[in-house]
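Q: What shape does this take:
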Amino acid sequence: MNINFEGKRILVTGAGQGIGKEIALRLSKYKGQVFALSKTKQNLDNLVAIDPKIQPICVDLRDWNTTRKVVQSILPIDLLVNNAAVACLTPFLDATPNEFDLTFDVNVKAAFNVSQIVVKNMIERKCSGSIVNISSQAGQVALKDHAVYCMSKAALDMLTKTMALEVGPHNIRINSVGPTVVMTEMGKLGWSDSQKAQSMINKIPLGRFADVDEVVDPVVYLLSDRSSMINGACLPIDGGFLAT
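A: Below you'll find the model as predicted:
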């Protein structure tokens, strides 16, 4: 399948490392003008060293007003990937207000904020567009010690659906992908213990965790015109985990 994003301006949040970094690199490889957003300048410097065509944006997404100003300064944006996320893996009884606020600020509120700016501009320009939110299988099923994280990803999936309902008439598509564990730095936080990891793998019919490229490929597809009739979908990338 030949996919080309030439002439498209694409914003990827949380692009400094992990899945977001690989999404940014792939979209640039497919000739999109990529704006990579991260709060960590060193990560952005490392990314631009790999691909100097990528435009770095250093901002803390928890800062609502500064984020709005920065995103507005790079408009128009044609395609958006809300990838930025944090994981505070604490048992329900021990979770703190700070962990709750941090998780929802980054995983939900930031996606809401950035999408609001981008979509309003799309509508003003009378242009079609596509947004992909990076969710998780944790948005669909409870995982031990993931109470706050699971709630945030469930909220992101519902944001995906409500946005799809409201902005679909403007030919703007909103979808999410829900990967199983991917052994990025974030993945290692919860699953570096081999016994715990094996207990999860045993529940995945394909018998393994996902590779980063296996998340990037569906994101690219959902951003592209090849998925022009897909809107409001929450696509599992979980090797069949949710089917069990």
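Q: Only C-alpha atoms from now on, for both contacts and neighbour counts.
A: Fine.
Q: which residues touch the lengthiest strand in the chain?
A: The residue-count maximum for a strand in the chain (DSSP state E) belongs to strand 172-179. For strand 172-179, the surrounding residues in contact (C-alpha atoms under 8 Å, 6 or more residues apart in numbering) are 119, 127-139, 157, 160-161, 163-164, 167-168, 210, 215, 218-219, 222, 228, 230-238.
Q: Filter those residues down to just the buried residues.
A: When the contacts of strand 172-179 are checked for burial by 16 or more other C-alpha atoms under 10 Å, the buried set is 119, 128-139, 157, 160-161, 163-164, 167-168, 210, 215, 218-219, 222, 231-238.
Q: Helices - which of those residues land there?
A: Among the buried ones among the contacts of strand 172-179, the members found in helices (DSSP state H) are 119, 157, 160, 161, 163, 164, 167, 215, 218, 219, 222.
Q: give me every residue that touches the nearest residue to the fourth one once chain neighbours are set aside.
A: Distances taken as C-alpha to C-alpha, 6 or more residues apart in numbering place residue 232 nearest to residue 161, at 4.7 Å, with adjacent residues excluded. Residue 232 makes contact with 160, 161, 162, 163, 164, 165, 173, 174, 175, 176, according to C-alpha under 8 Å, 6+ apart.
Q: Of those, which is the nearest to residue 152?
A: Here the nearest of the contacts of residue 232 to residue 152, counting by C-alpha to C-alpha, is residue 160; it sits at 12.4 Å.
Q: ok, back up a step: residues making contact with the helix or strand that the longest strand of the chain is followed by?
A: Following strand 172-179 in sequence order, the next helix or strand is helix 185-191 (DSSP states H and E). Helix 185-191 has contacts (C-alpha under 8 Å, 6+ apart) with 18, 86, 87, 89, 181, 183, 197.
Q: Report how many residues lie close to the first one.
A: In terms of burial, residue 18 registers 17 neighbours under the definition other C-alpha atoms under 10 Å.
Q: hmm, back to that, looking at the ones in helices among the buried ones among the contacts of strand 172-179, which two lie furthest apart in space?
A: Comparing every pair within these by C-alpha to C-alpha identifies 167 and 215 as the most remote, at 24.8 Å.
Q: just to revisit the earlier point, could you tell me which of the contacts of helix 185-191 are located in strands?
A: Per DSSP E, those never map to strands.
Q: one more to put side by side:
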Amino acid sequence: MEFEGKSVIVTGAGKGIGRVVSRVMARRGASIIGMSLTQEEMAGLTDETGARCIAADFSDTDKVRAAMKEAGTADYLVNCAGINVLESVLDMTDRGVDAVLNINLRAPIVVAQEFARARVAAGGGGAIVNISSIAGHRGFAEHVAYAASKAGLEGATRVMAKELGQHGIRVVALAPTITMTELAADAWSDPVKSEPMMVRHPVQRFAEPEDVARAVAMLLSDDAGMVTGSVLAVDGGFLAV
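A: Presented below is the predicted three-dimensional model:
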């Protein structure tokens, strides 16, 4: 119960990594403020974690700011919300690029800004974890907008760490490899597609959402008190070889 008495805002809490982060943090004592596009996406989250759920359209800055105002001051923030639109450089569309960059890059920056303003007003302290991806470090086909959004988020993380450190706020990014959410399990179930990627992981497996969530908890904990401005790869060694 290392986070007992602490609260955490988790964006993208309705599914995937965000939902599992909510569960792990709740098991460790934190109060959860979950955000997702609709209340329907977060169905059952309150029963699972005791979360207070807030619907937020991450493509709309005004709605994001309103949702953060409703959330109020929290001790921690985990920016999990994200999308991908698979388009090649030659075929990419303005609509696809705008959608990915708005949700994956602009929204987490705005969420972090509102979180940090509230923390500073409360006297400082706290921590932010931004969920990035190994796609921000390696070039994957049809991921041009996604890669740009994640590389940009890591750049923003470093600036946030520099500027917010004086207020006692740590900011780190976490870059998972392929993580076997329900969506990813469907996408990578074909061995013809998955095996060439799998062999590039020294641990010989993809990540599970629980792997990522536990790493998030570690970065939020006091054990990581000197960790800020860093990018932690939770990738089974993919980027090392």
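Q: still on that earlier bit, what residue in the second structure is paired with the residue nearest to residue 161 of the first structure?
A: When the second structure is aligned by TM-score structural alignment, residue 232 of the first structure is paired with residue 229.
Q: Please tell me how far that match sits from residue 10 of the second structure.
A: For residue 229 of the second structure, the distance to residue 10 of the second structure (C-alpha to C-alpha, to the nearest Å) stands at 20 Å.
Q: One more: residue 145 of the second structure?
A: Distance from residue 145 of the second structure to residue 10 of the second structure, by C-alpha to C-alpha: 23 Å.
Q: And these two? Which one has more around it.
A: Each of residue 145 of the second structure and residue 10 has its neighbours counted (other C-alpha under 10 Å); residue 10 has more, 27 against 24.
Q: check which helix or strand covers the more buried one.
A: Assigned by DSSP H and E, residue 10 of the second structure falls in strand 7-11.
Q: before we move on, what about residue 69 of the first structure?
A: helix 64-73.
Q: now that helix and strand 9-13, what's the angle there?
A: 160 degrees (axes from the mean of the first three to the mean of the last three C-alpha atoms, to 10 degrees).
Q: Would you mind pulling the contact partners of helix 64-73 of the first structure?
A: Counting by C-alpha under 8 Å, 6+ apart, 59, 60, 61, 110, 113, 114, 117, 118 sit against helix 64-73 of the first structure.
Q: Quick check: the farthest pair among the residues you listed?
A: 60 and 118 (17.4 Å).
Q: Looking at those two, which has the bigger crowd around it?
A: The neighbour comparison of residue 60 of the first structure against residue 118 (other C-alpha under 10 Å) goes to residue 118, with 23 against 16.
Q: roughly how far apart are whichever residue in the second structure pairs up with that one and residue 11 of the second structure?
A: In the second structure, the residue equivalent to residue 118 of the first structure is residue 115, according to TM-score structural alignment. Residue 115 of the second structure sits 12 Å away from residue 11 of the second structure, going by C-alpha to C-alpha.
Q: can you tell me which residue in the second structure aligns to residue 107 of the first structure?
A: Match for residue 107 of the first structure (TM-score structural alignment): residue 104.
Q: How much space separates its match from residue 148 of the second structure?
A: Distance check for residue 104 of the second structure against residue 148 of the second structure: by C-alpha to C-alpha, it reads 9 Å.
Q: more neighbours, those two?
A: Set residue 104 of the second structure next to residue 148 and count neighbours by other C-alpha under 10 Å: residue 104 wins out with 29 against 18.
Q: For residue 83 of the second structure, see how far away that one is.
A: 7 Å.
Q: What count of nearby residues applies to residue 73 of the first structure?
A: By other C-alpha under 10 Å, the residues close to residue 73 of the first structure number 9.
Q: Translate it into the numbering of the second structure.
A: Match for residue 73 of the first structure (TM-score structural alignment): residue 70.
Q: Against residue 48 of the second structure, how distant is that match?
A: From residue 70 of the second structure to residue 48 of the second structure the distance is 21 Å (C-alpha to C-alpha).
Q: where does stretch 173-181 of the first structure sit relative to the chain's centre, distance-wise?
A: For stretch 173-181 of the first structure, the separation from the chain centroid amounts to 7 Å (computed by C-alpha atoms, centre = their mean, to the nearest Å).
Q: which residue numbers in the second structure go with that stretch?
A: Mapped onto the second structure using TM-score structural alignment, stretch 173-181 of the first structure covers residues 170-178.
Q: what about stretch 163-179 of the first structure, how long is it end to end?
A: 21 Å.
Q: Distance-wise, check the counterpart of residue 201 of the second structure in the first structure relative to residue 137 of the first structure.
A: Correspondence of residue 201 of the second structure to the first structure, assessed by TM-score structural alignment: residue 204. Counting by C-alpha to C-alpha, the gap from residue 204 of the first structure to residue 137 of the first structure is 11 Å.
Q: which neighbours do the two share?
A: Counting by C-alpha under 8 Å, 6+ apart, the residues touching both residue 204 of the first structure and residue 137 are residue 238.
Q: Alignment lookup: residue 135 of the second structure to the first structure.
A: Aligning on TM-score structural alignment places residue 135 of the second structure opposite residue 138 in the first structure.
Q: Much appreciated, bye for now.
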